[in-house]
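**Q** Okay, here's the prediction I keep looking at, along with the sequence it came from:
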Amino acid sequence: MESQRDAAPLGRFLTVADTAEVLNVSAQHVAELISSGELPAIRIGRSGPWRIEFPALEAFISGQYEEARRAALWHQAQLTELVEFSGAPMLRPVPPLG
């Protein structure tokens, strides 16, 4: 697996800075993801630095892809007319004569 080969030089755990580099975001953004619980991380010691396990980062990235895929599908569904879903034309009530 190519991602595992890429992780080898970094080791099992990534620093916040390493994680930010992999995600191409700021270290502050990674810290926010950790604080919100979106990105699992552990602390080394009581007040030591955060560490992100490489498989947890891969799972986070996969989850982000899945979330984007679902959002795109939902957006497509919002643009699709009901007529296309059912295959039958929609009937509208006819106002009474008189």
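**A** Structure received. Numbering: from 1, shown residues only.
**Q** going forward, measure contacts and count neighbours with C-alpha atoms only.
**A** Noted.
**Q** Tell me the spacing between the residue nearest to the spatial centre of the chain and Asp6.
**A** Taking CA atoms, centre = their mean as the criterion, Gln64 is the residue nearest the geometric centre of the chain, at 1.6 Å. Counting by CA to CA, to the nearest Å, the gap from Gln64 to Asp6 is 20 Å.
**Q** this is the comparison structure:
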Amino acid sequence: MSETSDVRYLAPAQVAELLAIEPDEVVELIRARRLRGARLGSPPRWRVEQASVGEYLEDQHEESRRMALWRESNEASFPELWGSPSDS
């Protein structure tokens, strides 16, 4: 069997339901190359590779984790870390 036969596709409405967004936003994610999709069938309609939805969610999780760490580091007080000038 070829690799392409193992690829499963979802309609934008299905992906939108999974991600709790609108179908138009799914198409924008495809155009922004954050989801892998193609126009298939006759007439051509957008379809999204199912595996790319999981990858997108993993990317979103990692981005959220990094933002939380960044916020945490910004909230650190430099005097608490390095000591105040009067401590010298």
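**A** Received it, and whenever you're ready, just let me know what you need. Since we're looking at a predicted model, the values are computed, not measured.
**Q** quick one: TM-score?
**A** Here the superposed chains carry a TM-score of 0.77, computed using TM-score structural alignment, normalised by the length of structure 2; 80 aligned residues with a CA RMSD of 2.2 Å.
**Q** Could you identify the helix or strand that succeeds the longest strand out of those in structure 1?
**A** Across structure 1, the strand with the greatest residue count (assigned by DSSP state E) is strand 50-53. Remark: after strand 50-53 of structure 1, the chain's next helix or strand is helix 54-79, criterion DSSP states H and E.
**Q** once aligned to structure 2, how far is that next one on average?
**A** Superposing on structure 2 and averaging over aligned pairs (mean CA distance after the TM-score superposition for structure 1), helix 54-79 of structure 1 comes out at 0.6 Å.
**Q** how about that helix, aligned to which bit of structure 2?
**A** Aligned by TM-score structural alignment, helix 54-79 of structure 1 corresponds to residues 50-75 of structure 2.
**Q** Kindly report the same for stretch 25-44 of structure 1.
**A** Against structure 2, stretch 25-44 of structure 1 falls on residues 21-40 (TM-score structural alignment).
**Q** quick one: buried residues of that stretch?
**A** 23, 26-27, 30, 34-38 (16 or more other CA atoms under 10 Å).
**Q** Output those as TSV; include the columns secondary structure and distance to Ala76 of structure 2.
**A** Formatted as TSV, the buried residues of stretch 21-40 of structure 2 follow (DSSP: H, G, I helix; E, B strand; the rest coil; distance: CA to CA, whole Å):
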residue	secondary structure	distance to Ala76 of structure 2
Pro23	helix	40
Val26	helix	37
Val27	helix	40
Ile30	helix	38
Arg34	coil	33
Leu35	coil	36
Arg36	coil	39
Gly37	strand	42
Ala38	strand	45
